[in-house]
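> Curious how this folds, go ahead:
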Amino acid sequence: MVLKQILKILLVTSSIWFCLTISATAQQVQDKSANAKVLRNSKVIKEIPRLSEIELTNTNAQQLLVQSPAPPNTPTPEVVQVTAVKANPTTKGVEVILQTTKGEQLQVTNRSTGNNFIADIPNAQLRLPNGDGFTFRSEKPLGGITEITVTNFDGNTIRVIVMGEALVPIVELYDSPNEGLIFSVASTAPTQQAQPQTQQPQTQQPENQTQPTQPSASGDEPIELVVTGEQDGYNSSDASTATKTDTPLRDIPQSIQVIPRQVIEDQNAVRLTDIVRNVSGVALSQTAGDRAEIYTIRGFDANVYKNGFLDSGEASRGFRDSANIERVEVLKGPASVLFGRLEPSGIINLVTKKPLAEPYYNLSFTVGSYSFYRPTLDFSSPLTQDGKLGYRLNIAYENSGSFRDFVHKERFFVAPVLSWKIGDKTNLTLEGEYLHTENPYDDGLYLIGGTIIPNIPISRNLNDPRSRFVIDQSKTYLTLNHEFNQNLSLRTAFRVTTASETQNRFSLRGFAASNDGTVDLTSTAYNQYFETYFLQNDLTAKFKTGSINHTLLFGVELGKLYGRFLYNLADAGSSNIFNPVYNFSYGPYRRFVDRAQNSDSFGVYLQDQIGVFDNLKLLVGGRFDTYYQETPNFLNASTTVTDNDAFSPRVGVVYQPTKEISLFANYSRSFVPMSGSSKNGDAFVPERGTGYEVGIKGDFLNGRLSSTLALYTVTKTNVSTEDPSDRNFQIQVGEQRARGIELDIAGEILSGWKVIASYAYTDAEVTQDNTYPVGNALRGIPRHSGSLWTTYTFQKGILEGFGFGGGIFAATEAYGEIDNLYTVPGYVRTDAVIFYKKDRLRASVNFKNLFDVKSFDGSTGGVVDPADPFTVQGTISWEL
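Below is the predicted model:
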């Protein structure tokens, strides 16, 4: 322990030295204009100059267009940050402003095709206060214009698309030193064309040219469309989970999928289980008596994170609520390099909603089958006139019955957020969560000889109708983001959680039924209490070595966990799956668990994202972790100690032969601490995971549709198995392996037609063991699984605003346990939705499991968890 403490002190001391060194280096490479005021979208700017009021530095769009790429030896220019996207009406149409103080550095390449004006702005990136890379979209802003979008096409390019309905749009570009780059879009509606105007006829323009028009002022009050982090599509351009920096997905050498808010709303996904079913390779392993979700990714158990903090085990109890989830990011493969102790599966990271720049008030109410009622509210607004202080509040209440006998559920969830912009370069966010839930303990359906009895209804519940468990938990996050300059930034985040879980004496637990259907039951009454404390510090520095770009991340994480466990056990007689009885007699209780748990973790990591060329990027990183845990057992006055450390590297490469295609490969490792020792007294070492992955990412249809195809193999070693010389002990010679192919697609095929789909082939098996036969499949892993969800919204005419959609979710059978004695059947489930969205009103009806297919949400110990049968849920929401 003394050695560990000395190591921690040395590492913390070296980190301080490293921060000072990087700060000095970054200051040297800081742009000379860093003292210039950079506009930030911290408050709504109501007065924006019209085009006629701006002194134009370029009066012809051709002067801004790039005809050919720069010479090979030209130094890589600075990536200009666009801090806001705004739109104002003019007498002829609308002006779209990409707000930046360095607009004179921007150039534009015309990639127009057909009726679409497409402009790429290299060496530029959207950097917005409420989420980098989120798409600005304005549907039908003008006559003859279907849509205007502005998005990050890749890490160094912004793409502007103006979609013409029948004719090529008329677009003129301007460069304003005060506002940035301005796209003036004129209406091409036939009624407006017929009016006398001082503009040239609308004809198809040649490559790298746009049609000039004469700007004029408008007497209308200006309107503003601000990008606030909300998305209305299925396709996301970037994610922070894989690198802890805002990196475009196409530049990440690892498979990562993002489920945005729009998918969650369209599917009316209340539980995380319904969200992640859209991602390849993710499976629900079990529900722990209908108490929580336990997932697998690529064959191994997966942890859930929230805003980059561990949200599984001691850190979170019960089912997670979707009310405050903005998006879900699923990173696949070993991820210990940034997140510490993990199985080699990956993580599911939940990104929560943050305060918006403009007032937003949404009330929603859902009613459904089995007496399901769920009102929610989502409010956000600046609290001060200058917009520097803002809030967001999400509240959800749920009261429901179930298709299962004697099951009634109630939960209350509230999540307030305060965001304070202390200065131009400093933001402080305080975020809280509180969850109260009351459920009966529900073991599921019992098996006979590893077989699901077909004539037993899925509603049958052998538990005492008085069964109940109660969860109360709170989470508090405090995050400080500070930019020292444009090259150096610091994120410091602290999170504390508390949770209590209590189960009453009427909650019964059994095991597999005997041949005549008898199930012996026990009553388990318990109390559990948890506390966790985590502190993260991430320093990000951007600099160059010659012509090579670097984004260097240096991080330190400290964690402390505490748990207290009291379990009492009593015999509760028996029941029968064919003829259940509910008149239980409880025997005397005996204490069989009385222990505590104290854990301390420390991790330090370094990562470098290297831009060798514009189309060749490297990712190199490593992390060193120490983990120490004491588990005192008060029943026998003993203490178990776990003292592990591990180094976890990651190396990845991305090569982009074209703007639309990214080829990637990576190697990474993970670790999980292990307690105990072998027969000769040697302490167990951590389990280790090793992953290799290659794949291809593609962007199609002008960036509206993205896909990822990945091929991987993951191996876990140091798995504990029986000691052949003495079965009372174990040795760490076991090995398990998973390999497979995954495909994910998401985006918009045509205007109004959105799709998200996945497929996974997973071969997960035991490759070395003394307990289980080599070749046995790992538990709960279907060999084939996939999903397809699509919606269409009518864009015009009498049906404008109406939409419909549907999806198929399927999986083949999976073994219920690693001994492979029984299987959980496969399934094909069909969902559907019809909806209407007009102005502030949105109404929808979701049909889940449309054909009432019998399926199961995992299993454990000879019991399977039946999934919901056919259900209907109707939702109506109103924005105030």
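> only C-alpha atoms for contact and neighbour calcs from this point on.
OK.
> Might one say that residue 234 is in contact with residue 752?
No - between residue 234 and residue 752 there is no contact under CA atoms under 8 Å: 11.0 Å.
> Between the two, point out the one with more neighbours.
Higher neighbour count among residue 234 and residue 752: residue 234, with 23 against 15, using other CA atoms under 10 Å.
> How much space separates the more buried one from residue 739?
Distance, residue 234 to residue 739, using CA to CA, to the nearest Å: 28 Å.
> Could you do residue 528 as well?
In this view, residue 528 and residue 739 are 37 Å apart by CA to CA.
> what about residue 10, how many neighbours?
Considering only other CA under 10 Å, residue 10 is surrounded by 11 other residues.
> Just confirm it is within a helix.
Yes - counting by DSSP: H, G, I helix; E, B strand; the rest coil, residue 10 is located in a helix.
> My understanding was that residue 418 contacts residue 427; is that so?
No - in this structure residue 418 lies outside contact range of residue 427 using CA under 8 Å: 10.6 Å.
> residue ranges for the helices of the protein, please.
2-29, 190-193, 261-266, 272-276, 336-339 (DSSP state H).
> Single out the most deeply packed of those.
Of the helices of the chain, the one with the most neighbours on average (mean count of other CA atoms under 10 Å) is helix 336-339, at a mean of 28.
> Residues in contact with that helix: which ones?
243-244, 308, 342, 605, 621-623, 648-650, 668-671 (CA atoms under 8 Å, 6 or more residues apart in numbering).
> Check the residues you listed against residue 252 and report the nearest one.
Using CA to CA, residue 243 comes nearest to residue 252 of the contacts of helix 336-339, at 7.9 Å.
> So what's the residue count around the closest one?
Residue 243: 20 neighbours (other CA under 10 Å).
> now do the one 5 residues further on
Using other CA under 10 Å, residue 248 has 19 neighbouring residues.
> Please provide the structure for the following sequence as well, for comparison with the first:
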Amino acid sequence: MSVATNPTVASALVGADDPVRRGWLTGKVSDAAGKPVEGVTVALKGTSFGTSTTADGSFRLSAQAGAYQLVVSSIGYITQEVPVAVTGGESTPVPAFTLAVSNQNLSEVTVTGAKSLNQRAVTVGKLPVATLDLPQSAVTVEREVLEQQQVLRLSDALVNVSGLYVTSTTGGTQEELGSRGFAYGSNNTFKNGVRFNNGVMPEASSLERMEVLKGSAAILYGNVAAGGVLNLVTKKPQFEKGGSVGLRVGSFGLWKPIFDVYGGVGKSEKVAFRLNGTYENANSFRDQVESNRVYVNPSVLFELTPKTTLILEGDYLRDNRTPDFGVGAIDYNVLESRTRFLNVPGAKNATTQTSSTATLTSRLNDKWQIRAVGGFQRYDNEQRTGNRPSTIRNGVIPGSPATATRPAIPERYKESLYGNWARTLSRTETSENYYLAQLDLTGKVRTGFLEHTVLVGADADQYNTQALTFTAQPYDSINVFDRSRVLAQPTNSVSSFDALYRNTRTFTNTRRAGFYVQDLMSISEKVKLLAGVRWSYQETPSDVYTYAAPTAADQSLKVTQQNRRFDNAFSPRLGLVYQPIKTTSLFASYANSFQPNTGQDVTGVALPPSTFDQYEVGIKNDLFHGLLSANVTAYQIVNSNLAQTYLGPITDANGKTTDNLNTNIKELAGEVTSKGVEVDVQSKPMMGWTFITGYSYNHTAYTKSNIYENNSRLRYNPAHTANFSLYYNFGSSFGDNSFLRGLTAGVTSYYVGDKLAGRNTRLYDPATGKPFVDASKNPSGDAFRLISIPDYVLFDASLGYTYDRFSVRVKLANILDELSYNMHDDNSVNPIAPRNFSATASYRF
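Just a heads-up that it's a prediction; the model follows:
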């Protein structure tokens, strides 16, 4: 059975995981004979605070200061409930519990004190209010869901959030995400509220939860894309001692041991730690592709005073894998295959990422809190790879009859050039230091009849990046369909990456700063108004140094290009929330964001940033006493001053007027519009059942352009996505002695609608100054065409079994063995994984 919980607990200014004003409850549990009982669940009703008794029957539970109901429950015993009070900075003993045996054949008792989707505060939103009060769509995915679904990569977790999808997996070394028609770059991806470089796949085993704040977040973070932001929250220190060890194995040689340990330092009630990590080694369903990684995530919590805490967090990731640009395409026709590998021998992508974060939180009084964050990240990457397979031949040998484009392989391709491809070697080395400082003041104040929840903050960050490129050189020639064929080798070919010589070294030093203020005004119990604005400043200087060729007489390194950009912008936000009842809110909002541009206008002046106007309306519901949350959002995002190539006349220094052929000369005259609908539904456990479902529709298109067709869709964005996950815990229906008591089962499905890759059809070619009458017969002979990526449905099933401290989970993924692709242009055509399995065994201590 489930212990019912009351979701209404005394409200706190900060989220449940915030250690400010934390105290402890201590006690002991024994049976009727006076013997200690181990493994008894001790939890605070209506919260996520809970623990279990140790071998001597004792427990120590950490929670925020406040009044609660303490629930003590265990299989085969009558559940007990008593009122308790937690005092900040102190340990409070509670009377000893004596468990009475139940006469009923009880199933496992589970305390479900988790908050609903709309009751949780999203830390990436900075303002300490429940999402029900925010005029913006937000979704969180908790650790329990991630573990149930055996999430290995972030792409596995997308099945829980409507409208969040993979845009591409360029080179197979990263997963590029997007929503609402816009890509999430490193500017939109955060870990514990600090930006991190998403050029490497983050480690999912360390996550406590995943937060998605949809739509504009420019007022909080400045230069972020319009679609939303993603925040990965890692596991935090705990004073209760415990941990787990596990091993995950799976298809394609996956082998992944995992550990997690936490507790107080010694007998201290002021210092706690956590350390988790993993090693991973795997092959792939792709020929010759392999990977290995090491990850460690330490953190320490200091209770400096009853009102002040300091959390130090760090992580280290070393990720080595084979760069893989997919199966290739000929003239925008995908060469269907799941296993064809086209990269050169010895290709590798090696990344090391180290980060550290210090978060100091102090409660000034019962209504005001200050939070300071300092962060540092080091990112190093070396890639040695062949060229992307986008220039594979589709013609025939000289003297053969002329042929049109061939979407299929000719029967006698061995006598033709069809499928021949000249490969080159290339090499890059990138290093980046990132620094962040952030200060936020939040609190509540009343002016007359208005109650204000206020956020005032400032931040500054800096990227120091150094990128070294080597001159690409010819390597060999192959036929992609028959690798045994011997083809004439290119002239001046090299035999190894070490033979490449340095070409350019680019230094960039991006500096940003921002000041922001937000106020959520409660006009009445039913009406709330959110208003705020941010001012952002950004400098983007860069210097490009070019190395002399090895044969040059002058071997000095010279500056060949210097760029200096200075941008600033205001980002306002306005939203209205109406709550006809406490569990339902209707909202409407407007927000503005910006995106810096490169290039200059026709007068030679640097282009100002483009701006995005975002409109959003929606309804949020907590139904059936908070057991079910159902939210619907509609939005429109318009970039009405999109930077596009200037096609008008220009006058040179001699007064001669010609058509512009310089693509660096632009005008802010284009327009892109994104509009859509999103539905998110999540449940709490109900009689053993839990489910998550959602749907999204998006149409992102050029609505004004001098190069592309109006209303032509932007690439990489699926028109529709849908998700559904259903899990059942057999422990809610079967007795204590039943074998099925520890069994769970679930299914997950994820639909990705059709999307486009390739290159948008052009009406005008700025490189030639001539219109494209027919995109397939343009003057330059270089057609621009789109590739339609087929829709697909992923269907997964899983089983889990827990006995005492041991648990086993088994998952079968892509049961239908669907085939589709993630693409970038036409040169990184990466198939999705076929049917595969994984199994995880773990022991909790």
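> Nearest to residue 524 of structure 1, out of the helices of structure 1?
helix 272-276 (26.7 Å).
> Now that closest one on structure 2. Mean distance?
Superposed on structure 2, helix 272-276 of structure 1 shows a mean distance of 1.4 Å to its aligned residues (mean CA distance after the TM-score superposition for structure 1).
> which residues are in contact with that helix?
Helix 272-276 of structure 1 has contacts (CA under 8 Å, 6+ apart) with 259, 264, 269, 282, 284, 293, 319, 320, 321, 322, 328.
> Distance to residue 444 of structure 1 added to those residues, as CSV?
Formatted as CSV, the contacts of helix 272-276 of structure 1 follow (distance: CA to CA, whole Å):
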residue, distance to residue 444 of structure 1
259, 30
264, 27
269, 22
282, 22
284, 15
293, 14
319, 17
320, 20
321, 22
322, 24
328, 28
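> among the residues you listed, which are in strands?
Here DSSP state E is the test, and the contacts of helix 272-276 of structure 1 give 259, 282, 284, 328 as lying in strands.
> Compare the contacts of helix 336-339 of structure 1 and tell me which is most surrounded.
Ranked by the number of neighbours (other CA under 10 Å), the contacts of helix 336-339 of structure 1 place residue 670 first, at 31 neighbours.
> Trace that residue over to structure 2, please.
Taking TM-score structural alignment, residue 670 of structure 1 has residue 593 as its aligned residue in structure 2.
> so its match makes contact with residue 228?
No - the criterion here is CA under 8 Å, and residue 593 of structure 2 misses it with residue 228 at 10.8 Å.
> for the stretch 701-850 of structure 1, what spans make up the strands?
Using DSSP state E, counting those that start in this stretch, the strands found in the stretch 701-850 of structure 1 span residues 705-723, 726-750, 753-768, 784-793, 802-811, 814-815, 823-824, 827-838, 841-848.
> Which among those is found nearest to residue 387 of structure 1?
Taking the strands of the stretch 701-850 of structure 1 one by one with CA to CA, strand 841-848 is closest: 26.8 Å.
> what's the closest one aligned against in structure 2?
Under TM-score structural alignment, strand 841-848 of structure 1 corresponds to residues 806-813 of structure 2.
> Check stretch 329-349 of structure 1 too.
Here stretch 329-349 of structure 1 aligns to structure 2 at residues 211-231, judged by TM-score structural alignment.
> and that stretch, how far apart are its ends?
5 Å.
> Show me how far that stretch is from its chain's centre.
Centroid separation between stretch 211-231 of structure 2 and its chain, computed with CA atoms, centre = their mean, to the nearest Å, is 12 Å.
> With stretch 617-631 of structure 1 instead?
Here stretch 617-631 of structure 1 is found 22 Å from its chain centre; the criterion is CA atoms, centre = their mean.
> Structure 2: matching residues for that stretch?
Counting by TM-score structural alignment, stretch 617-631 of structure 1 sits on residues 528-542 of structure 2.
> now do stretch 6-25 of structure 1
Under TM-score structural alignment, stretch 6-25 of structure 1 corresponds to no residues of structure 2.
> try stretch 284-297 of structure 1
On the basis of TM-score structural alignment, stretch 284-297 of structure 1 is assigned to residues 166-179 in structure 2.
> Burial check on the counterpart of residue 711 of structure 2 in structure 1, number of neighbours?
When structure 1 is aligned by TM-score structural alignment, residue 711 of structure 2 is paired with residue 775. Residue 775 of structure 1 has 14 neighbours, counted by other CA under 10 Å.
> didn't residue 775 of structure 1 look like it was pressed against residue 767?
Yes - counting by CA under 8 Å, residue 767 is a contact partner of residue 775 of structure 1 at 6.1 Å.
> how close does the spatially most central residue of structure 2 sit to residue 176 of structure 2?
Central residue of structure 2 (CA atoms, centre = their mean): residue 230, 4.8 Å from the mean position. Separation of residue 230 of structure 2 from residue 176 of structure 2 (CA to CA): 12 Å.
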